[in-house]
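A.B. asks: give the three-dimensional model of this entry:
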Amino acid sequence: MAETQTPQEVEIDYTLNNPDTLTKYKTAAEISHKVLEAVSALCLEGEKIVEICQKGDKLLDEEIAKVYSKPHKGKKVTKGVAHPTTVSPSSYVTPYTPLLSDAAEAETTLNAGEVVKIQLGAQIDGFGTIVCDMVTVGKKEVTGREADLIVATHYANELLLRLMVPPGLLASGTDEEKKKAAAQKAPTQAQISALIEKVAKTYECNVIENTTSWLFDRNEIEGNKKIILTPGSGVRGEGVPEVGEVWGVEVGLSLGSGKVKNLDHRATLHRRTTTTYILKRPSSRQTLSEIVKKFGTFPFSLRQLDDEKAAKVGVVECVRGGVLRQYEPAGDADNAAVSRLLTTIAITKNGITKLAAPKAIDPTQFKTDKKIEDEEILKILEQPLSRSTGNKKNKNKKKKAAAN
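C.D. replies: Model (predicted):
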């Protein structure tokens, strides 16, 4: 009599080859965009940063609850916040999310005219889409050095995205021409840094040291590849972008030197690591248990835990034992205004898809007398991010429109 074998569970493909994966990324991105727009509207003069962050997190939770509420293909889908709402004042380099229990910081308000960075994100089934955009508080038309900073950051970001397209991926022409284009080497990280720095210098800005773009994966926003702009001594990036990957692409510029200093603030942003450590204190174990249940391996604010004051105590041993990573608050060394944009992208066979991206700027709102004239940079900026994949119906409409 033949032995009955227990059927093995089919291994799920979590790469972009699985259409489900891209759908989940896009669903998370829609939430990130919707909440980003709402939070941007809250960034008004005199508003308390902690209250804006609270409202942003509440909106994230509400929007996340609306999707994948029923089992998908027979399985319950995990979902949650990929990055808490952070609102960083003008000279702050890192994401900032103050606590209600820190009285002085809880009173921090936004000032008119400052460049504020908003960062947040959602995740579906571990596929996170994080986005960072900027708002100039109380100004519809931006002039002077703030305009230089924002326009420079826009072009630096667009340049970096194009430098991440794998060589030859979008090449056209004969098979021989395509083959020749694909054989070209991807730009080195030193070359990428040099080009981004050229854009910054055009607008009399500097790239913030160690600005890092990371490879994203399921339940991971700091993968085994990274691109570091203007790396400090002993720091280096690793790897080049390839088809099938998702990246969090970051650009940050400064009206100062680009050097960074630690701020005299409590670290309120943390993330669980893969390190295991036997925690001795019951309060530490309780805090970690809540973190694992609510946030998995994604960043979170102490403000999001049930008891904020207890969490401040509970994370101490977790950080000391390496179970949690603590994000140290940092700002511009010269207290100058800094910018930051973060875009979550997918690299497919058709090029780069912006999943969660900052809003495109309206050039008429930013008055700067500076202009990019470097031929190499202008040529790269003219290149598309992806090839057109419009369907036949759209192509027919265009043909009719052209004929009329």
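A.B. asks: only C-alpha atoms for contact and neighbour calcs from this point on.
C.D. replies: Fine.
A.B. asks: which non-adjacent residue is nearest Gln383?
C.D. replies: Spatial nearest neighbour of Gln383, chain neighbours left out: Arg162 (7.2 Å); criterion: Cα to Cα, 6 or more residues apart in numbering.
A.B. asks: and Pro84, helix, strand or coil?
C.D. replies: Three-state call for Pro84 (DSSP: H, G, I helix; E, B strand; the rest coil): strand.
A.B. asks: about what we covered before: what about the residue nearest to Gln383, distance to Ala200?
C.D. replies: 16 Å (Cα to Cα, to the nearest Å).
A.B. asks: alongside the first, I'd like the structure of this one:
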Amino acid sequence: MSNMEVSMAYPASKFEADNSLTNPDVVEKYQLAADIVNGILPLVVAKVDTGISVCDLCQYGDDLMKAHTEKMFKNSERGIAVPTCVSVNNIVQNFSPLSENDINLKPGDVVKIELGVHVDGYIATAAHTIVVPSNPQEPTTGKAADVIAATHYAYETALRMLRPGIKASEITRVITEIAAYFRCQPVEGTFSSPMKRFVLRAGKDIENRFLEELIIQDLEKYDFEIEANQVYQLNVVLTTGDGSVKNTEYKPFVYQRDVNKSYQLKMKSARQAYAEINANHTVFPFATRSLSSNTARLGLTSLLEHKLVTAYSAMRTKLNSDLVAQFKGTIMVTAEGPVRNTRALQLPFVHSLFCIPQTTTAATVLSTPEVNEIRQAKPLAAVDVTFGDRRVEKEDVDMDME
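C.D. replies: Down below sits the predicted model:
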């Protein structure tokens, strides 16, 4: 996500107070956001099956997030922090298509579902990987099983290591180590990052892989120690390929407003898009389909040209035969260690021929106790959301300058 700076209208002293995990109100809002993610993500995952539309899955996740957040803190900002993205097989992240780019799932597809919510600016994000079942009674094997098992173990190891005093490079190293045991690689350009109120990427990243050009002597410049009183989106992404990425053939589906840029827009469609983004999404990413009409979507081109928004491309790995898996969660780092905000979901039924050797760093870390949730999740109330209920896309296009 974008490295969004704090606005001048948000003084540093207030920003610091609003992000102190010693404040019970701050912790509670983080957890309220996590409760929504914990309730919604399993519902979207449960819809994955042969023939299901990726567009419908994304719309369903977004509709659920909007329905649940609009009921709380009505005098505060709340809503979608990360639009629902459903990235299939070798597509890495940020795939949230319009109907004309839709994909229907096939047996054996490896499906990554990612979404996020904020309550008064306090964020919870999560992602889970599942395989479209061909025979639910039989385990998935082969490369799909390898990459899912590797990513799960790498995530759980990184989670246990996410504690004060540990260096980011130690976490990166063990993720790379586990990937190698399963004949996989971390995906370039993917990382975990600390979050603050209203900021998805609020500090130094923990990379999933070291930069190719990075030399040992330079590592110290980029390395850092994990500190207490932090909230991380822990995001582990591995592939059966060589880890390199390139753009897909799709135009970006996910954008984010840059609050540090301004421009006097002349095109009516651009002004409409900008007004909708400011009103409905503020500083958080949004999917193109959330804009009300084709006129507003057309205006995104002008907003990009003038750097008022940033685009997040749907990247893919090099080969179509590559598979990518992702596990992501929101973690609080306290002085005593990590605590889960978002809950780990049940793993898909997979069987890999590979394993983590005993007496290795990864095996030692995984032998330590599991990281607990901060508290029992509060159940969500029922909402009126129907799966497959698509928005009617208006066909109005107005290019007039005013």
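A.B. asks: what strand or helix carries the equivalent of the residue nearest to Gln383 of structure 1 over in structure 2?
C.D. replies: Under the alignment by TM-score structural alignment, Arg162 of structure 1 pairs with Arg160 in structure 2. Assigned by DSSP states H and E, Arg160 of structure 2 falls within helix 142-161.
A.B. asks: any idea which helix or strand comes after that helix?
C.D. replies: Following helix 142-161 of structure 2 toward the C-terminus (DSSP H and E): helix 168-181.
A.B. asks: for the helix or strand following that following helix, what is the distance to the chain centroid?
C.D. replies: Counting by DSSP H and E, the next helix or strand C-terminal to helix 168-181 of structure 2 is strand 185-186. Centroid displacement of strand 185-186 of structure 2 relative to its chain, using Cα atoms, centre = their mean, to the nearest Å, is 18 Å.
A.B. asks: how far apart are strand 185-186 of structure 2 and its match in structure 1?
C.D. replies: Superposed on structure 1, strand 185-186 of structure 2 shows a mean distance to its aligned partners of 1.1 Å (mean Cα distance after the TM-score superposition for structure 1).
A.B. asks: corresponding residues in structure 1 for that strand?
C.D. replies: Strand 185-186 of structure 2 maps onto residues 206-207 of structure 1, going by TM-score structural alignment.
A.B. asks: quick one: contacts for the closest residue in space to His265 of structure 1 that isn't next to it in sequence?
C.D. replies: Closest residue to His265 of structure 1 apart from its sequence neighbours, by Cα to Cα, 6+ apart: Pro329 at 6.5 Å. When contacts are counted by Cα atoms under 8 Å, 6 or more residues apart in numbering, Pro329 of structure 1 is found next to 92-96, 262-267.
A.B. asks: cool, Lys29 of structure 2 as well?
C.D. replies: With contact set as Cα under 8 Å, 6+ apart, Lys29 of structure 2 has these partners: 119-120, 122.
A.B. asks: so the aligned partner of Thr295 of structure 2 in structure 1: helix, strand or coil?
C.D. replies: Under the alignment (TM-score structural alignment), Thr295 of structure 2 maps onto Ala310 of structure 1. When classified by three-state DSSP, Ala310 of structure 1 comes out as helix.
A.B. asks: quick check: Ala310 of structure 1 vs Glu290 of structure 1, distance?
C.D. replies: Plainly put, Ala310 of structure 1 is 12 Å away from Glu290 of structure 1 if you go by Cα to Cα.
A.B. asks: next one: Val135 of structure 1
C.D. replies: 33 Å.
A.B. asks: the more surrounded of those two?
C.D. replies: Counting neighbours by other Cα atoms under 10 Å for Val135 of structure 1 and for Glu290 shows that Val135 has the greater number, 21 against 14.
A.B. asks: which residues are in contact with that one?
C.D. replies: Contacts of Val135 of structure 1 by Cα under 8 Å, 6+ apart are 40, 43, 115-118.
A.B. asks: surely Pro42 of structure 2 touches Leu345?
C.D. replies: Yes - look at Pro42 of structure 2 against Leu345 with Cα atoms under 8 Å: they come within range, at 7.3 Å.
A.B. asks: just the buried residues out of the contacts of Pro329 of structure 1, in ChimeraX syntax.
C.D. replies: In ChimeraX syntax, the buried subset of the contacts of Pro329 of structure 1 is picked out as below (16 or more other Cα atoms under 10 Å):
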select :92,93,94,95,96,263,267
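A.B. asks: turn the contacts of Pro329 of structure 1 into a markdown table, including secondary structure and distance to Arg281 of structure 1.
C.D. replies: Formatted as a markdown table, these follow (DSSP: H, G, I helix; E, B strand; the rest coil; distance: Cα to Cα, whole Å):
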| residue | secondary structure | distance to Arg281 of structure 1 |
| --- | --- | --- |
| Tyr92 | strand | 34 |
| Val93 | coil | 33 |
| Thr94 | coil | 30 |
| Pro95 | coil | 29 |
| Tyr96 | coil | 28 |
| Asn262 | strand | 29 |
| Leu263 | coil | 29 |
| Asp264 | coil | 27 |
| His265 | coil | 25 |
| Arg266 | coil | 21 |
| Ala267 | coil | 20 |
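A.B. asks: which part of structure 2 matches the biggest helix by length in structure 1?
C.D. replies: Secondary structure of structure 1 per DSSP state H: the longest helix is helix 19-42. Aligned by TM-score structural alignment, helix 19-42 of structure 1 falls on residues 24-47 of structure 2.
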